[in-house]
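Enquirer: the amino acid sequence is not available; the structure is as follows:
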């Protein structure tokens, strides 16, 4: 038996060159694995990519009541990816994106990181954003609910900070395809704090994230949730799509079930992971600049993500820890097996953001 050749067959090289030639500038910079994932999971076809975009753009004339402030190819593409290239659904999401902003003008007035309300929320860790992605290439966002100081931050400003952060992150085409994960730690979140989560503000958040933003949310994970967080489900259920109800998982205070979905090597120690404790100032430093302080005035608009892309890793290495309320989660060492269905009611899905 002769030596085994590791060179690709001529046909394989030809196929690879053909795929490369078909790739449009809108896919430039994507890894081959991500391009293949977009094809398989999102129905993205480079042969008709520009036609797909144009067909969505042609629908704009049907909604003269909405001001479509941005309609370039790259912008429309993220809506197609968020709706798996169903053009009508992508246009509906595009219309809802701008309509939501028209209906909530105060939320998007001075919509940048140096707005006082947004800045306070960012500095307080709303949201947290991990530097590394998970094993599926998804960006992990963190919310430590107990750190909501209601005398300092309104819920609306926290929502604005989250939406601004997503605007920055969604500029990355890899994240348009791979999506996001959200982990909410409810440790020490009081009943008094929960009482401020009224149906109207919860509806505002769901409309802004579920119905009006072009992101793929692969899961929303609750840890250390008290009983009254379960009760909030009855408030938000009328606002949720059927599909949406399948992707929030309640893990309680044992994180083994969380680790079945997000590997510990991608998580900070607060969630039983192997990474150092999360520094809540990390993402604020990224958006506000390396010299940020409570008094600085650094402007970062929602569509200018280049600064973030090139400085994020350096800034996070330079960060010093900021005190925070720690998770009370516990993980049994060495036990990451799946639990039997029905064994732990806290792992049942409750809610998801599509």
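Expert: Received the coordinates, thanks. The structure displayed is predicted, hence computed values, not measured ones.
Enquirer: please count neighbours and contacts with C-alpha atoms only from this point.
Expert: Will do.
Enquirer: what's the spacing between the most centrally placed residue in the chain and residue 203?
Expert: The centre of the chain sits closest to residue 180, judged by Cα atoms, centre = their mean, with a distance of 3.7 Å. Distance of residue 180 to residue 203, given as Cα to Cα, to the nearest Å: 21 Å.
Enquirer: the residue nearest to the centre of the chain and residue 218 touch, don't they?
Expert: Yes. Look at residue 180 against residue 218 with Cα atoms under 8 Å: they come within range, at 5.9 Å.
Enquirer: Three-state assignment for residue 193, please.
Expert: Following DSSP: H, G, I helix; E, B strand; the rest coil, the label given to residue 193 is helix.
Enquirer: neighbours of it, how many?
Expert: Using other Cα atoms under 10 Å, residue 193 has 14 neighbouring residues.
Enquirer: for residue 106, same thing?
Expert: 11.
Enquirer: what's the answer for the one 10 residues further on, then?
Expert: Applying the criterion other Cα under 10 Å, we find 15 residues in the vicinity of residue 116.
Enquirer: how about the one 3 residues further on?
Expert: Applying the criterion other Cα under 10 Å, we find 27 residues in the vicinity of residue 119.
Enquirer: what about the strands in the stretch 51-200 of the chain?
Expert: For the stretch 51-200 of the chain, the strands defined by DSSP state E, counting those that start in this stretch occupy 128-129, 139-144, 180-185.
Enquirer: contact partners for the residue nearest to the centre of the chain?
Expert: By Cα atoms under 8 Å, 6 or more residues apart in numbering, the residues touching residue 180 are 138-141, 215-219.
Enquirer: 10 Å instead?
Expert: 133-134, 136-141, 166, 169-170, 215-220 (Cα atoms under 10 Å, 6 or more residues apart in numbering).
Enquirer: please compare the first structure with the one that follows:
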């Protein structure tokens, strides 16, 4: 139940939140112009809107234990095209989900065996180069795990850990957005049975209503014809705008290359940018180096 007033430990959390300097735009010129044109970012009004949202977060501090630094708030404003009310709604959704879905947002230590398994398999891999539009491309290997041994929730937990890190460390993502490649190679009935309507709803809700990231397209590859049965469940929970961004390429890698250049893809996907094992090793190393950050992040959530 939502508390009606501040508590002593809330005051401690608020007091311990580091004070950050005011935001100063250091975006490259093309990114700054993109933010103005596509997101409606106005340098003259940006600071005022950031302060308004921060004041709202202060009033909500007994309920939302949120990051309140300028850049974190600005990323949510960008994700909502500077609509203050929509930004507040997305912030509430974001921190509530972190509390309501502990199977994804708690015990996020990369040293845990179940997380190690996902990292070693490379279930979620941001590519190291952006596409020609400046967008971050992420490779989601949705069927690489064994459904008889591995939990779907561990896949989502590990994926969301890397999403959080990616968004935290790369400001450009808040401007240009993300393109997802969902590889269904090896998909089986066991994988399909793991994707319950509840898990599908949580996945769609997270990307669509919680994260300050605009999904520009979701590209399904190595997809058998019957995958539409599962995708129709996804579409049921999506807005029409999001549903239209689902692209199914089947087994046609050339079709994918029309969306994502092979110049930034691993060799295994018809690309020229290294091998998959190198990308997996890179993100496993990064996750381990950021262990303390992942553990510290768990305190940011709603008090429900």
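Expert: Great, that's in hand. No experiment lies behind these values; they were computed from the predicted model shown.
Enquirer: any chance you could compute the TM-score here?
Expert: Laid over one another, the chains give 0.82 as their TM-score (TM-score structural alignment, normalised by the length of structure 2), with 274 aligned residues with a Cα RMSD of 2.4 Å.
Enquirer: the residue nearest to the centre of structure 1 matches what in structure 2?
Expert: Counting by TM-score structural alignment, residue 180 of structure 1 lines up with residue 178 in structure 2.
Enquirer: now swap in residue 95 of structure 1 and tell me
Expert: Match for residue 95 of structure 1 (TM-score structural alignment): residue 92.
Enquirer: check contacts around that match.
Expert: 57, 60, 63-64, 66, 86, 209-210, 301-302.
Enquirer: distance of residue 238 of structure 1 from residue 213 of structure 1?
Expert: 19 Å.
Enquirer: what's stretch 40-47 of structure 1 aligned against in structure 2?
Expert: Stretch 40-47 of structure 1 corresponds to residues 37-44 in structure 2, going by TM-score structural alignment.
Enquirer: quick check: end-to-end length of that stretch?
Expert: 15 Å.
Enquirer: who are the contact partners of the equivalent of residue 194 of structure 1 over in structure 2?
Expert: Aligning on TM-score structural alignment places residue 194 of structure 1 opposite residue 192 in structure 2. Residue 192 of structure 2 sits next to 143, 147, 227, 229-230 when contact means Cα under 10 Å, 6+ apart.
Enquirer: and which of these is nearest to residue 188 of structure 2?
Expert: residue 143 (7.8 Å; Cα to Cα).
Enquirer: could you check which residue of structure 1 pairs with the closest one?
Expert: Counting by TM-score structural alignment, the partner of residue 143 of structure 2 is residue 146.
Enquirer: isn't its match right up against residue 224?
Expert: No. Counting by Cα atoms under 10 Å, residue 224 is not a contact partner of residue 146 of structure 1; they are 11.1 Å apart.
Enquirer: who's more crowded, those two?
Expert: Taking other Cα under 10 Å, residue 146 of structure 1 and residue 224 do not tie; residue 224 has more neighbours (23 against 18).
Enquirer: end-to-end on stretch 137-150 of structure 2?
Expert: End-to-end distance for stretch 137-150 of structure 2, by Cα to Cα: 25 Å.
Enquirer: equivalent analysis for stretch 167-174 of structure 1, please.
Expert: When the termini of stretch 167-174 of structure 1 are compared using Cα to Cα, they are 14 Å apart.
Enquirer: just how off-centre is it within its chain?
Expert: Centroid displacement of stretch 167-174 of structure 1 relative to its chain, using Cα atoms, centre = their mean, to the nearest Å, is 10 Å.
Enquirer: that older thread, narrow the contacts of residue 180 of structure 1 to those that are buried.
Expert: 133-134, 138-141, 166, 169-170, 215-220 (16 or more other Cα atoms under 10 Å).
Enquirer: could you point out the residues of structure 2 onto which stretch 211-226 of structure 1 aligns?
Expert: Going by TM-score structural alignment: stretch 211-226 of structure 1 matches residues 209-224.
Enquirer: now the one helix or strand residue 232 of structure 1 maps to on structure 2. Mean distance?
Expert: Using DSSP states H and E, residue 232 of structure 1 maps to helix 227-236. Helix 227-236 of structure 1, aligned to structure 2 and superposed, deviates on average by 1.9 Å (mean Cα distance after the TM-score superposition for structure 1).
Enquirer: centre of the chain to that helix, how far?
Expert: 22 Å.
Enquirer: which part of structure 2 matches the very next helix or strand once past it?
Expert: Downstream of helix 227-236 of structure 1, the first helix or strand assigned by DSSP H and E is strand 248-250. On structure 2, the counterpart of strand 248-250 of structure 1 by TM-score structural alignment is residues 246-248.
Enquirer: got the contact list for the matching stretch?
Expert: Residues outside stretch 246-248 of structure 2 that contact it (Cα under 10 Å, 6+ apart) are 180-182, 216-225, 227-228, 231, 234-235, 255-256, 259.
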